[in-house]
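In: Build me a model from this:
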Amino acid sequence: MIVPRLVFAAKSKSTVTSEEALQATEEVSQTIQEVGMKLWDISEISLQEVESSKYLKNILKKNEFKLTSEGTSHVPTAFIAEYGTGAPVLGIMLEYDALPGLGNEAVPYKQPRKDHITSGHGCGHNLIGAGALGAALALKNLMKEKEISGTLRVYGGAAEETEGAKVYMARDRLFDDVDTMLHWHPLNVAGVANIRSAALSQMYIEFSGKAAHAGLNPWDGRNALAAVEIFLHSVNMMREHIRPTARIHYIIKNGGEAPNIVPDKASVLLTCRDENREYVEKSVVWLKSMAEGAALATQTEALAVDYYGVHDLLPNTPLAERMQHHLEKIGVPQYTKQEIKFAKRLQKEAGLEETGMTKDIMFLPNEQTLGGGTDVGDVSWQTPTMGLIMPASPEGIGVHTWMATASHGSSIGTKAAIASAKVLTLMGIDLLLDNKLLKQVKDDFLKRTKGFVYQSPINPAIKEPVSLPKSMRSYESALELKNSFYKQAGDDQFMPTE
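Out: Now for the predicted structure:
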C-alpha cells in the first residue's frame, strides 16, 4: 500500500486572506487567457503536443519554476516543474492535448478552421492547461511574497485522451511524495468532481489469415476479416451479461485491402470500461477468450493485448467539502449578452432548448460512478486528489463535439479557466497553510485505501506509449518492440506499434 507522508511542515506564520488569493489570480488572468487561446490555436493531438508542451514549460521557467523532468516516464511531451522546497508538497495537473477531427472556428456554427487544422480542443484541455497553470503562477507569487514554505509541483499530463502520461508517471511512483493533488475540467455545469470515474482498458486485437483470390480460389485463403466479424458479434452478445456500469466500444482498424482479395490481416481497437479495475480485468480475460474462439472458427491466428488502462477515480471527502465551499464563493462566471447569444446559437445548432449558460452550482455529488475514464484515477490512488468542473460550454452541449471546440475557443471558455484558477488558488493556499485540513485529507485517504496495493494497468513490457510516432520513439524499432513484447509477456499478445 502506498502511504502518504504524515510528517507536516511546521505551521507557517504567514496568513493569506481570500481577497489576497483572488487578487493574485486576477493578476495572472491575462496570462490565463493568452495560454488558453494559444493552446487552442496549436491544437496538437495526444502524444504530439510538442509545441504545446514547449510553450507551457517556457512560461513556467520564466516564472521561476525549475523543470525537474522532461519527457517524463518516457512520454516525450510530459514534464514536471517545481517551485519551493520542503513539505508540504502540493501538486497541480495540466493537460493540453486536442482531439482529431474536431477542429472548428470559434463561431457558433460548423465551419472548418481557416488555417486547415482539423484537430480541436473539444474536451477543453487548452483551458485545463491555462487555468491550472494560472493557479500555479498565482500560488507561486503568494508563496514568494508571503514566504510560505513548501513545494509547488506542476505535472504536465500529456495525452490524456489516449495513453495518458499520468499512468506512466504513477507506474514510476512519481506521486509518492505528493501530499495533495488538484485538477479541474471544463464541462457544461459547475460542481466539485466528488465522483468515481470508470476504470478502463484499451485493447488491440489482430487476426492473421491467408490471402487468396476471392473469385478464383477462395478455398486456399483464410479470412481475417471474418474472424473480426465473429469476434465483434461475440462482443455484442456479451453485452447482455455485463454490469450496467460497463461500457464496450470499438472500431475496425483494418479490414483488408480490396474486396477481391481474401484479407490476411484485420484488426480492432477496443475500449472496455467498468466501475473498478477488478471488473475491467475480468472482462478483458473474457474478450481475449472471444478472440481465441473467433480464430478457431476461421482457422486464423489471434493476437490480443490490453496495452493501456486506468484506475477509477478515488474521491476524498475533506477535499471535496472544502472545494465546494470555495466554488460556492467564486460562483459561475457572469456572461455578456453577446456570450449568451453565442451559447444559444450553439444550442440551436445542436437541436437543444436555447437556455444559454448554466447559472447554478451543483450540490456536492455523492461519489456516483460516471461512464468516462481518466488517467487522473491512477493519481488518486497514490495521493489524495480532488478537482472541479466549470461551465465552458452551453447547457446540454457535450464535450468531444465541434460545438464544444468552438465554445472552448471563445471568451466563455476563458472565463471558465479564470474562475477555476481562483478556486484552485484558494484550495492551494488552504493546503499549504492548514495542517489540520491536510491531516483530515490524509486520514480519509488512508481509510479508503486500506489494504490496497497499487498495480499499474500497463504491461511492464511496454516502456513507452505504443501510439507514439516513430520519430518520437526512444526505444526499439516497431519490429524490435513487438518482439520484445512477445519475449517479456510470454503469451500471444501484440503491440499495436503501427
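
In: going forward, measure contacts and count neighbours with C-alpha atoms only.
Out: Will do.

In: how many other residues sit next to the nearest residue in space to L39 that is not next to it in sequence?
Out: Leaving aside its sequence neighbours, L39 sits nearest to N126 (Cα to Cα, 6 or more residues apart in numbering; 5.1 Å). N126: 34 surrounding residues under other Cα atoms under 10 Å.

In: In which helix or strand does N126 reside?
Out: In this assignment (DSSP states H and E), N126 forms part of helix 125-146.

In: Can you tell me which helices and strands that helix packs against?
Out: Applying 3 or more Cα pairs under 8 Å, 6 or more residues apart in numbering; DSSP states H and E, we find helix 125-146 packed against helix 18-26, helix 29-42, strand 89-94, strand 150-156, strand 180-187, helix 411-433.

In: Quick one: closest of the ones you listed to N366.
Out: Nearest to N366, of all these, is strand 180-187, at 17.9 Å by Cα to Cα.

In: what helices or strands is the closest one leaning on?
Out: Using 3+ Cα pairs under 8 Å, 6+ apart: strand 180-187 touches strand 89-94, helix 125-146, strand 385-391, helix 411-433.

In: to compare against the first, here's another:
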Amino acid sequence: MTHPTTMGQNDVLGTDRIIACADRKAPTYIALSDRVWGMPELRFEEHRSVEEHIRAMAAEGFRITRNVGDLPTAFMAEAGEGELCIGFLGEFDALAGLSQEAGAVEHRPLQAGGAGHGCHHNLLGAASLLAAVTLRDALAEAGVAARVRYYGCPAEEGGSGKTYMARAGAFDDLDAAFCWHPADYNHVMSASTLANIQAYFRFTGRAAHAAVSPQVGRSALDALELMNIGINFMREHMPSEARVHYAITQTGGVSPNVVQASAEGLYLIRAPRMEDVVDLFGRVQKIAQGAALMTETSQEMIFDRATSGVLPNRALEEVMQEEFEAIGAPPFDAADYAFADRLAAAALTDADRRASAEAFHAPEGFPRNLHDEILPLPLVPRQFFGSTDVGDVSRIVPTAQCLTATAVLGTPFHTWQTVTQGKEPHAHKAMVTAAKVMAATAARVVRDPALRAAAQAELRSRRGSDRHVSPLPEGTVPPRGADRNPGAAAEG
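Out: Down below sits the predicted model:
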C-alpha cells in the first residue's frame, strides 16, 4: 500500500526538513536524556524526571497540562492550533535494583540496591520530546496549522500509566499517535503484544512457635507455596502463548522457628487476548482460595494494574518503514563499534544474541555488534511476547512505533548491561534517529488525508467494536504511597 503525499507542502514538510529540524535541537535533548539517566525513579514516583521534561517543553513554548488522568507524574505538552492533533508518547521510569556505572563493561553498581534505566526510558522520553519539537518547528516553517502534543507517561514498567490515562480520555481527540522503544535492532514494530493483569495475593495466618506449639499455627507462607504449586499444575492446561509470572514480595520473616503469619506474592498473567487473561486470572483466584482453605488462612487479592495488547496499524507502519529507510540507520562510528565489541566480549554471550534475534525475527550472524541496518517490515503483523501499555492507546487512536539500536546486539533488557549503555554515544545516535523517524512519519500523516482515513479505517476493523473498553475494573486507582513500588515489577 502506498500513500501519495500532498503536493505543495512536500519540500517544507519532507524528510530533509525534518532531519534538519531534529539535528538543530538534538544536543538539548541528548543532554536531557543524560540528566534523566542520572536520576532513576520508579513507577509513579518520577517527579524529578517529569520536572525535567516539563521545563524542556515549557522552554519551547508548549502549553503544559499536569496531573493527566489524576496521575501526579503524568502530563501533556501541546503547541499549535487547528483541528488536526498528533501525539507523541514518552516515558521516563526506571527499574529497581539496576544501579550501574555508565560505560563500564562489568557490573559496577553506583548504589547498592539502587534503581537504574534498564529499559532506556531516559532515551525514550527525550526522543519523543525531540520528535514533538521537530514536528512543531517543521509545521511552523511550512505555515501548516495542526496541534502537536507530547504525553509524559509514567509507570510503563509495571504500572500501566497509559492505561489509566486512556481511561480518563487523554488520547480521545488524537488523529494519530507515535512512539518508539530502545532495542538492539532497528525496525518498525508490526506486532501484537500480550494483554495482562497483575495483582497481589496476600495471605494471613496465625503465628506460633514452630517447635513448641506448631499445632496452633496457621502458615501464610505454606499457603503462598501451595498457591505456586497450584499455578504450576495449571500451566499444563492453559493456552501455549499465555504466561504466568510471579515474585514473592513478602515472606513473613526470616526465622524458620516461627510459623509465618503473613506472606504475599505478586502475579502477572498474560495472553494475546484479554478475554483469555480474564479467564486465567479467575482460575488463579480460585487457586489462591484453595490454598487458603487448605491452610486455614485467609487471603486477599489486591488488583494492581492491567494492560491491553497492541493493535498494529499497517497503514501507518508502512509509511514509517518508508521514512526509516529514507533516514537510514543510526550513524555509528569506529568508537561506537569498539565499545560494542568490548561490552560483547566482557558481558554478553552467543545465547544472548540468539535470544534477541529470535525475539525480533532477525537473521542470526550479523557481522557487527551494533545493528546498523534496518529490518524489513514483516508481511503480516507478528506476535510479540512482551507487553506495553501502548496497547490501550493503540485501541483508541491509530498508533505506530519504531525501535532503534540503542544497545549492543544481544543485550538483555532489564539488566545492568542495558543501564551501562544509556549515556553512550551510540545510544544517543539511535535516540535521535528514532525522533526523526517518528516526526517524519507524523509529517506524512499531517499532509495526507487519505493516509489518516486509511489508518482510522484499519483501527476500526482490527478493534471490532465502536470503542475501546478499559481493562481496568471500575473504581480502580493507581497504587499510592508505599504500595507503588513494593516489588518493582516490570511491564515488558
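
In: May I have the TM-score of the superposed chains?
Out: Put the two chains on top of each other and the TM-score (TM-score structural alignment, normalised by the length of the second structure) is 0.90; 462 aligned residues with a Cα RMSD of 2.1 Å.

In: Residue in the second structure paired with the residue nearest to L39 of the first structure?
Out: Aligning on TM-score structural alignment places N126 of the first structure opposite N122 in the second structure.

In: Can you lay out the helices and strands packed on strand 180-187 of the first structure as CSV showing distance to E339 of the first structure?
Out: Converted to CSV, those look like this (distance: least, Cα to Cα, whole Å):
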stretch, distance to E339 of the first structure
strand 89-94, 26
helix 125-146, 17
strand 385-391, 13
helix 411-433, 7
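
In: Figure out which of the helices and strands packed on helix 125-146 of the first structure is closest to P333 of the first structure.
Out: That would be helix 411-433 among these, by Cα to Cα, at 6.2 Å.

In: between the closest one and helix 18-26, how big is the angle?
Out: Per axes from the mean of the first three to the mean of the last three Cα atoms, to 10 degrees, the angle that helix 411-433 of the first structure makes with helix 18-26 is 130 degrees.

In: Mean deviation, helix 411-433 of the first structure versus the second structure?
Out: Helix 411-433 of the first structure, aligned to the second structure and superposed, deviates on average by 0.9 Å (mean Cα distance after the TM-score superposition for the first structure).

In: List the residues that contact the residue nearest to L39 of the first structure.
Out: 35-37, 39-40, 95-98, 408 (Cα atoms under 8 Å, 6 or more residues apart in numbering).

In: measure it to Q48 of the first structure for me?
Out: Distance of N126 of the first structure to Q48 of the first structure, computed by Cα to Cα, to the nearest Å: 14 Å.

In: Please apply the same query to A417 of the first structure.
Out: 23 Å.

In: For those two, indicate the residue with more neighbours.
Out: Of the pair A417 of the first structure and Q48, A417 is the one with more neighbours under other Cα under 10 Å, namely 34 against 20.

In: Excluding chain neighbours, what is closest to E206 of the first structure?
Out: Per Cα to Cα, 6+ apart, closest to E206 of the first structure is S267, 4.2 Å.

In: What about the one you found, how many residues nearby?
Out: 24.

In: tell me which element the equivalent of it over in the second structure is part of?
Out: With TM-score structural alignment as the criterion, S267 of the first structure lines up with E264 in the second structure. According to DSSP H and E, E264 of the second structure maps onto strand 262-271.

In: Spell out the residue ranges of the helices in the stretch 151-300 of the second structure.
Out: 161-167, 220-234, 274-295 (DSSP state H, counting those that start in this stretch).

In: Most tightly packed of those helices?
Out: Here the criterion is mean neighbour count by mean count of other Cα atoms under 10 Å, and of those the winner is helix 161-167, at a mean of 25.

In: start and end residues in the second structure for stretch 172-184 of the first structure, please.
Out: Counting by TM-score structural alignment, stretch 172-184 of the first structure corresponds to 168-180 in the second structure.

In: just stretch 288-302 of the first structure next, same as before
Out: So stretch 288-302 of the first structure sits over residues 285-299 in the second structure, by TM-score structural alignment.

In: Over to stretch 377-394 of the first structure?
Out: Against the second structure, stretch 377-394 of the first structure falls on residues 391-408 (TM-score structural alignment).

In: Just the endpoints, please. Distance across the matching stretch?
Out: Start-to-end, stretch 391-408 of the second structure (Cα to Cα) is 27 Å.

In: Please apply the same query to stretch 185-200 of the first structure.
Out: Using Cα to Cα, the two ends of stretch 185-200 of the first structure sit 19 Å apart.

In: For it, buried residues please.
Out: Neighbour-count burial for stretch 185-200 of the first structure flags 185-200 (criterion: 16 or more other Cα atoms under 10 Å).

In: corresponding residues in the first structure for stretch 13-21 of the second structure?
Out: Stretch 13-21 of the second structure maps onto residues 16-24 of the first structure, going by TM-score structural alignment.

In: Distance from the chain centre to the matching stretch, please.
Out: 30 Å (Cα atoms, centre = their mean, to the nearest Å).

In: just to revisit the earlier point, got the helices and strands packed on helix 125-146 of the first structure as TSV, with distance to K348 of the first structure columns?
Out: Formatted as TSV, those follow (distance: least, Cα to Cα, whole Å):
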stretch	distance to K348 of the first structure
helix 18-26	33
helix 29-42	24
strand 89-94	32
strand 150-156	36
strand 180-187	18
helix 411-433	17
